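Visitor: Mind folding the following:
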Amino acid sequence: MWLCLLTLAMAYNYFAIPLRSTFTIYDLPGSVGRTTWLCLDYLSDVIYVLDIFIKMRVRFVNQGILEKDPKACRKHYIGKADFKLDLAALVPLDLLYFAIGIVPIVRFPRLLKLQAFWELFDMLDKMAKNGHVIRIVRTILYMIFIIHVEACIFYQVSKWEGLGSNTWVYDPESNVTAYVYCFYFATSLATNIGDNPPPTNYIEYLFMTCYWLSGIFVFALLIGQIGEIVQAANANKTNYRSTMDITTWYMRSLNVPEYMLDKVRTWFDYNWEQQKTLGKLQKFALRLCRTCYSGQWGNCACSLIRKSYLSYLKSSDENSLLEGLPRKLKTDLAISVHFTILSKVSLFQDCERALLSDLILKLKPVLYLPGDYICRKGEVGMEMYIIMNGQVEVVGGPNNSIVFQGSVFGEISLMSLSGGNRRTADVRSKGFATLFTLSKADFEEAMQDYPQAYALLKKRAKKTLTKGKATKTEKRIVQTEEVIKEREPTPKLLKTVIQAVSKEKPKSCLSSFMRSKSKRQTDDTDVKPSSSTANQKLSCSPQEVAEKLRASQTSATAKPAESQQKAHQAKNLTGEEKQPLSGSISPEKD
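Guide: Predicted structure coming up:
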């Protein structure tokens, strides 16, 4: 209540000071009007003084605690800038009346009390059911005050040029009072309505230009406030329609089945009919619709920018969309989008549908720009990735390749296996890519309700990891065999010669010959062996060497013949005569 009274005193000063300073005909000396003005002036001053004492007792919050101590309240108010403005508004320049006479313009410090007007309308805005109406009233008051000041300035300019000196200035002989005519003239200039007299000199041109600019500014604010009121009146219905449109577009971009789209529409319609609100989806609709329909990318020349921007919207607002839906509908919608991809992962094959549903609800979208690294080689893996849109390339690993939409990688890192948590290659986005991630923490939280399935998945992951290591080992062995080729087998004749020579004692001819030859090469003396000694060492003739070769060949072929004969004898226990072996070779025949 006190704030309203203080605002009324402030409004009086804002109206009276410009009026009395220019329209002196309403403040003539000795008239009843002057006495009334002076009484109102000092009444407003008394209200200003009382306001200072009242504000010294206003409580405030100090570090979260409501301060009630009068001394602390007074000290807090004196330390604020409001106290300094309140003191400046009470500067007693009225004492100049005794020197220069009653000149109302010296009371201009009283205009510093504008803070009271703002505080009042801020409070009304918070308390009112429809705050837009309060804002429009405040804007209208701003416009009226500007027109009031312009009317006073117009009358003062008319006095400077001479009242009735031309068709543009105010004519005192007209039937309309001075203030009414000037206020009408200022209003017509501000709104550009009516047939106004043309200016005749530079001062008049400058005056009208300033009027038009101020009028455009004020009326733009007024029209904007009225538009907000109309929009607020239909806000819920507009949000409902916008949310329906953007949700339909979004689900079609995800290739959601038509029956699922119908279920979402049905839920929207029923929720709107019952509650006339969309709850959490209102925020989603306002944010997304402002972005999509404000024309931010409507005129883009590059379709790639538009496509990537839409991909960003889809990845950043899917969680907001799912949060507003019921759990059953949210689960069905998520399953229809991701179930097919997740069920194709080798680690999650043959898992129950409830487990996959819980994992799907844990997926979070992430957008990667061209060239961004999704994971680096050697780092500890904490997520599994599903490619929703775009392409990624694997670099620096055993298999460099490009992975397309619908692929999954990094699932082994969810199992916390020794040796399976490190990334084996760098993976980076080839263009704009939207990936869904499943973190290890979310995976373990979901697996708490499925201990048997968790043990099975861990066993399957170990098997996959072991198989991958064995495959890498085989590849390394194959590469080694290709570099080091297998030696060709020794010819049979040479092998037979080597076997025959190896059975002889060191005194054999061939070994003696080789030893004597090496001894001759290393002998430091110049004495040459006699011919008789050499003939002794080479005592074996070529005929003897041939006989020894035939003997060794005969013994080599006789052994398999004897084994065949023993086997044949064991089978024929009836006492039949032994048949000669066909594979035996007689020395005489050779």
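
Visitor: CA only for contacts and neighbour counts going forward, please
Guide: Will do.

Visitor: Can you mark which positions in stretch 447-458 are buried?
Guide: 447, 453, 454, 457, 458 (16 or more other C-alpha atoms under 10 Å).

Visitor: what about the second one, distance to residue 342?
Guide: According to C-alpha to C-alpha, to the nearest Å, residue 453 stands 16 Å off from residue 342.

Visitor: measure stretch 502-514 end to end?
Guide: Stretch 502-514 has an end-to-end distance of 13 Å (C-alpha to C-alpha).

Visitor: Which parts of the stretch 351-500 of the chain are helices?
Guide: Counting by DSSP state H, counting those that start in this stretch, one finds helices in the stretch 351-500 of the chain at the ranges 353-361, 440-447, 451-483, 492-503.

Visitor: Redo these as JSON lines? Include distance to residue 136.
Guide: Converted to JSON lines, the helices of the stretch 351-500 of the chain look like this (distance: least, C-alpha to C-alpha, whole Å):
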{"stretch": "helix 353-361", "distance to residue 136": "46"}
{"stretch": "helix 440-447", "distance to residue 136": "51"}
{"stretch": "helix 451-483", "distance to residue 136": "63"}
{"stretch": "helix 492-503", "distance to residue 136": "114"}
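
Visitor: what's the closest of the ones you listed to residue 84?
Guide: Evaluated over the helices of the stretch 351-500 of the chain, closeness to residue 84 peaks at helix 440-447, with 57.6 Å, by C-alpha to C-alpha.

Visitor: now the other sequence, so there's something to compare against:
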Amino acid sequence: MIIKPRYSKFDTAWRILVILTVLVQATLLPLDFLFELRFQRWYDMLDLVITVIYLLDFGENMHRYKRIQKHAVYKDIYWDTYSSGKFFISDVLAILPYAFLFSHPAFQFLRMFKWVKVLRTMHFFQIRNIRNTTRSSLWFLLIGTFLVAHWFSCIWLRIHGFEADISHLDNYIKALYYIVTTLTSVGYGDIVPNGNAEMLFNILLQLTGVGLIAFLVGSVVGLFTKRNPAEQRFTENMEKLRALIHYHDIPSELEKRISDYFTYEWKQKLGYDESELMESLPFGLKNDLQLEFKNRTIKHISIFEGVDEKFVREIALYLTPIVLTPGDYLFRTGDVANSMFFVKKGKISVLTEDEKQELTILKSGDFMGEIALFKKSNRTATVKSIGYSDIYELHKKEFEKVIKKYPDIALRIKEKSISREQRYI
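Guide: Got it, this is the predicted structure:
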């Protein structure tokens, strides 16, 4: 039985709905202490809706947990379940309709146990949705900062009291202003605490502000200074080039070519070396990832159109990537031929031996040097890169291992190589 609880659209939408529900309740709960919202019908109805959502979420979590426990794979890798007792207990404590059971609003704080769900869901999104990790972390920081300021503002109003000559909204905004200026340590002294309770609260507020600002600054700086692997590798390569220039007398032309290559690698190839990641993967995943990298290139090659998927998978394992910079020679006329090449990206010029005549230009999806796969020979043409070119190389030894299983494809390549050989001779 195959299930996909981690990646379904329903699962994602439901998690977001639960997070929004918790945020609404976390916003209204301190307001209930100030204005006794629990005695208003709309608040009772909203509390009932929240209870229903929490109850449905509890049922969904139980159902997901039972399905995953029966699955041979997911039970070992899916951590966001009731396999941890604290998740189960926190959900149970958050379900009870405290507004109906108890008149005192203090019991409503037990609803906040649902924040365990929010925190693990945010962690879940950061792990499973790597592309948007920075964005989701930033939103989480902003929402968390607002709730901290909101709760402290409500507590301050509870201690300090309302000013009778202004509205409740004005009182709240004034309290929010005081809390923010105190948390950020830029208080102007226009609002001062009176009495022991307010001064003790102010001390707590200032101590909290020190930690909060340090946490926010560190988190935001970490988010915006965190470079993607491509940019990080580009910067490291440029630093190594500067060090090389410092200790060795390198011609400026060669320096420029190296710098241009690093820039090309960063802009066009993403500048990320996947070899280290490849080595960390087991054999099956490594093959699948290599196939994903090379699948499109192989299928766009004319002689491989409509071939068996197994052939594509096997041939992909033996394709070696090569990058040619502008003016680089892939091979020259007379060189020993022991491999063929596939153009992934770029333009390749096929020239005569004296390089005075251009025979053809090879582009993405074209191939060359296939004659070497069928007979011992030397190169019959000179091949030179016009700009930056990404190509794959297939050695004769590896080709023979695969092609024995596919004689029809071998015949197709051989016929193509004969016609091309006659054309270029």
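
Visitor: what's the closest of the helices of the stretch 351-500 of the first structure to residue 103 of the first structure?
Guide: helix 353-361 (76.7 Å).

Visitor: returning to what we had before: between which two of the buried residues of stretch 447-458 of the first structure is the distance greatest?
Guide: Largest pairwise distance in those, by C-alpha to C-alpha, is 11.3 Å, between 447 and 458.

Visitor: quick one, which of the helices of the stretch 351-500 of the first structure is nearest to residue 175 of the first structure?
Guide: The nearest among these, by C-alpha to C-alpha, is helix 353-361 at 80.0 Å.

Visitor: just checking, what packs against that closest one?
Guide: helix 327-343, helix 440-447 (3 or more C-alpha pairs under 8 Å, 6 or more residues apart in numbering; DSSP states H and E).

Visitor: Provide the aligned range in the second structure for the shortest one.
Guide: Alignment note (TM-score structural alignment): helix 440-447 of the first structure is unmatched in the second structure.

Visitor: That helix - contacts with which helices or strands?
Guide: Contacts defined by 3+ C-alpha pairs under 8 Å, 6+ apart place helix 440-447 of the first structure against helix 353-361.

Visitor: Would you mark the buried spots in the helix it packs on?
Guide: 355, 356, 357, 358, 359, 360, 361.

Visitor: Nearest to residue 176 of the first structure among these?
Guide: residue 361 (76.5 Å).

Visitor: how about the closest one, what does it touch?
Guide: 331, 334 (C-alpha atoms under 8 Å, 6 or more residues apart in numbering).

Visitor: Number of residues surrounding the counterpart of residue 184 of the first structure in the second structure?
Guide: Correspondence of residue 184 of the first structure to the second structure, assessed by TM-score structural alignment: residue 177. If you count neighbours by other C-alpha atoms under 10 Å, residue 177 of the second structure ends up with 16.

Visitor: Provide the contact partners of the helix or strand hosting residue 177 of the second structure at residue level.
Guide: Taking DSSP states H and E as the criterion, residue 177 of the second structure maps to helix 168-183. For helix 168-183 of the second structure, the surrounding residues in contact (C-alpha under 8 Å, 6+ apart) are 149-150, 152-154, 156-157, 162-163, 187-188, 191, 202, 205-206, 208-210, 212-213.

Visitor: can you do 7 Å?
Guide: 149-150, 152-153, 156-157, 162-163, 187, 191, 205-206, 208-209 (C-alpha atoms under 7 Å, 6 or more residues apart in numbering).

Visitor: List the buried residues of that helix.
Guide: Using 16+ other C-alpha under 10 Å as the test for burial, helix 168-183 of the second structure gives 171, 172, 175, 176, 177, 178, 179, 180, 181, 182, 183.

Visitor: Stretch 251-267 of the second structure too?
Guide: Neighbour counts over stretch 251-267 of the second structure (16+ other C-alpha under 10 Å) mark 258, 259, 261, 262, 263, 264, 265, 266 as buried.
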